[in-house]
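[1] Predicted structure and sequence below. I'll ask about it afterward.
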Amino acid sequence: MENTEAYQKAKKKVRARLGFKVHLAVYIAVNAILISINLINSPDYLWAIWPLMGWGIAIFWHAMNLYVLNKESGVTENMIRKEMDRQLLKKE
């Protein structure tokens, strides 16, 4: 593995982790607001649980893909290589 390839791979992982952290922070902030609105306006029915659960499932899968499965898609890698080849051909 070339040094530049290792750097690019590490950069991709760091960006993915930062993306997840931003996703999680937005999830927490938005759902805190929704729960507050829910408790102020209609405390008898907790409707805020539905977006909390739905989005929570998406957060769960995002975390699973990032930290547990941690598999790079062969299809994605092939697409990246093809695009890099196209860019190199354009430069020539």
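    Great, that's in hand. Numbers count the residues shown, from 1 in each chain.
[2] all contacts plus neighbour counts: C-alpha atoms, from now on.
    Will do.
[3] check contacts around the residue nearest the centre of the chain.
    The residue lying closest to the centre of the chain (C-alpha atoms, centre = their mean) is Phe20, at 4.5 Å. By C-alpha atoms under 8 Å, 6 or more residues apart in numbering, Phe20 lies in contact with 62-63.
[4] ok, structure two:
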Amino acid sequence: MIVKKLRLQKGWSQEQLSQLSGLSIRTIQRIEKGQQPGLESLKSLAAVFELSITDLQGDTDMTTHDMEEKSAYAVSSEEQLAFYRVRKIRGFYAHLMQYCVIIPVLFGINLFTNPSYIWAFWPMLGWGIGLVFHALRVFNIIKLFGPEWEKKQVEKQLGRKL
């Protein structure tokens, strides 16, 4: 995850980091998702970010000075939550783009093959309803069964009062 933070701080895309480091885009994606990189990958990334390999690995045996320096690169829980939320929003927009491309194609096929009956309305309606629910979940418009509800239920199960 530290690689993703460093990459975003530099304003680089995964493709740009791939070109600079000599690693494949897929390798960059795996490392950013938490898979442990090999020594050669670490060397390449350390060279690109101008850091030592131990800074990228997150060595636990650090002095106070090293800890202060490392804290600038550490990914906090808030940042992890922000990354998670951004991934959810990106997923929604990808879903929306698919809808905006495929539904007109379906209407085109419908009008070309059988213009007397507009059957493409039904996939548009069903998929549109799914898209609305996806938006409600991603943007927390309706907070039914959201984090607050979960917290209350956990406290209830543990027999604690809020």
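    Arrived safely, thanks for sending. Bear in mind the structure is a predicted one, so any value in this text is a computation, not a measurement.
[5] Aligned to the residue nearest to the centre of structure 1, what sits in structure 2?
    In structure 2, the residue matched to Phe20 of structure 1 (TM-score structural alignment) is Phe92.
[6] Can you give me the buried ones in the strand or helix carrying its match?
    Here Phe92 of structure 2 sits within helix 77-113, counting by DSSP states H and E. Going by neighbour count (16 or more other C-alpha atoms under 10 Å), the buried part of helix 77-113 of structure 2 is 88-89, 92, 95-96, 99, 103, 106-107, 110.
[7] ok, now stretch 54-69 of structure 1?
    Within stretch 54-69 of structure 1, judged by 16+ other C-alpha under 10 Å, the buried ones are 56, 59, 62-63, 66.
[8] What is the distance between that stretch and the centre of its chain?
    Relative to its chain's centre, stretch 54-69 of structure 1 lies at 8 Å (C-alpha atoms, centre = their mean, to the nearest Å).
[9] And stretch 71-90 of structure 2, by the same measure?
    For stretch 71-90 of structure 2, the distance to the chain centre is 9 Å (C-alpha atoms, centre = their mean).
[10] how close does the helix or strand hosting Ala135 of structure 2 sit to structure 1?
    Element membership of Ala135 of structure 2, judged by DSSP H and E, is helix 121-138. Helix 121-138 of structure 2: mean distance to aligned residues in structure 1 after superposition is 0.6 Å, counting by mean C-alpha distance after the TM-score superposition for structure 1.
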